[in-house]
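A.B. asks: no sequence on this one, just coordinates:
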């Protein structure tokens, strides 16, 4: 288990406005699991270049949307930076 945390960037209000409650719950579940990975969160998910670090993509609800997260080791934090929901 890791001491890492997660947070929204820029803000929860900005990223979750208008989203269904179930989508927000799923985003928070994924973010919690990423924070539990600690440093390994830098390589989780996908990234177009296939390199560690940078924004990582994670599908939600079987591809009906995705989130982008950034793991920042010096902050020991995973930031949810974007949520795309096509519903």
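C.D. replies: Yep, it's here. Nothing here was measured: the structure is a model prediction, and the numbers come from that model. Numbering: from 1, shown residues only.

A.B. asks: rest of the way, CA atoms for contacts and neighbours
C.D. replies: Will do.

A.B. asks: any idea how far the residue nearest the centre of the chain is from residue 22?
C.D. replies: Closest to where the C-alpha atoms of the chain average out (C-alpha atoms, centre = their mean) is residue 69, at 3.6 Å. For residue 69, the distance to residue 22 equals 19 Å [C-alpha to C-alpha, to the nearest Å].

A.B. asks: Which of the residues in the helix or strand containing the residue nearest to the centre of the chain are classified as buried?
C.D. replies: Assigned by DSSP states H and E, residue 69 belongs to strand 65-72. By neighbour count on 16 or more other C-alpha atoms under 10 Å, the buried set for strand 65-72 is 66, 67, 68, 69, 70, 71, 72.

A.B. asks: Got another one to weigh against that:
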């Protein structure tokens, strides 16, 4: 189990999740919790493939959207930077 946490990459999480349906927000937070449980391994999850680190993208809800996140080892934190949702 990891000691990592997750947070939105802004003090105002409405900047990232504003206007999204509650179910989408719940799914984003569930995935962020799972990414935090991966710890350092979250640096290789999602796109781009073939390299680790940097801004990563991960599909949500069967490809109806995606989250962009950073895995920052020195902070032991996953930062959710953006949520793109296609209704």
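C.D. replies: Cool, the structure landed. Keep in mind it's a predicted model, so treat the numbers as computed, not measured.

A.B. asks: circling back to that earlier point, got the contact list for the residue nearest to the centre of structure 1?
C.D. replies: Contacts for residue 69 of structure 1 (C-alpha atoms under 8 Å, 6 or more residues apart in numbering) come out as 55, 56, 57, 58, 78, 79, 80, 81, 82.

A.B. asks: Mind picking the one among the buried residues of strand 65-72 of structure 1 that's closest to residue 13 of structure 1?
C.D. replies: Nearest to residue 13 of structure 1 among the buried residues of strand 65-72 of structure 1 is residue 67, at 15.3 Å by C-alpha to C-alpha.

A.B. asks: Can you give me the distance of the closest residue to that closest one other than its chain neighbours to residue 39 of structure 1?
C.D. replies: Residue nearest to residue 67 of structure 1 in three dimensions, not counting chain neighbours: residue 83, with 4.4 Å by C-alpha to C-alpha, 6 or more residues apart in numbering. For residue 83 of structure 1, the distance to residue 39 of structure 1 (C-alpha to C-alpha) stands at 22 Å.

A.B. asks: how about the strand holding residue 69 of structure 1, which residues of structure 2 does it hit?
C.D. replies: Using TM-score structural alignment, the residues of structure 2 aligned to strand 65-72 of structure 1 are 65-72.

A.B. asks: how much does that stretch stray from structure 1?
C.D. replies: With mean C-alpha distance after the TM-score superposition for structure 1, stretch 65-72 of structure 2 departs from structure 1 by a mean of 0.4 Å once superposed.

A.B. asks: how distant is that stretch from the center of its chain?
C.D. replies: Mean C-alpha position of stretch 65-72 of structure 2 versus that of the full chain (C-alpha atoms, centre = their mean, to the nearest Å) differs by 4 Å.
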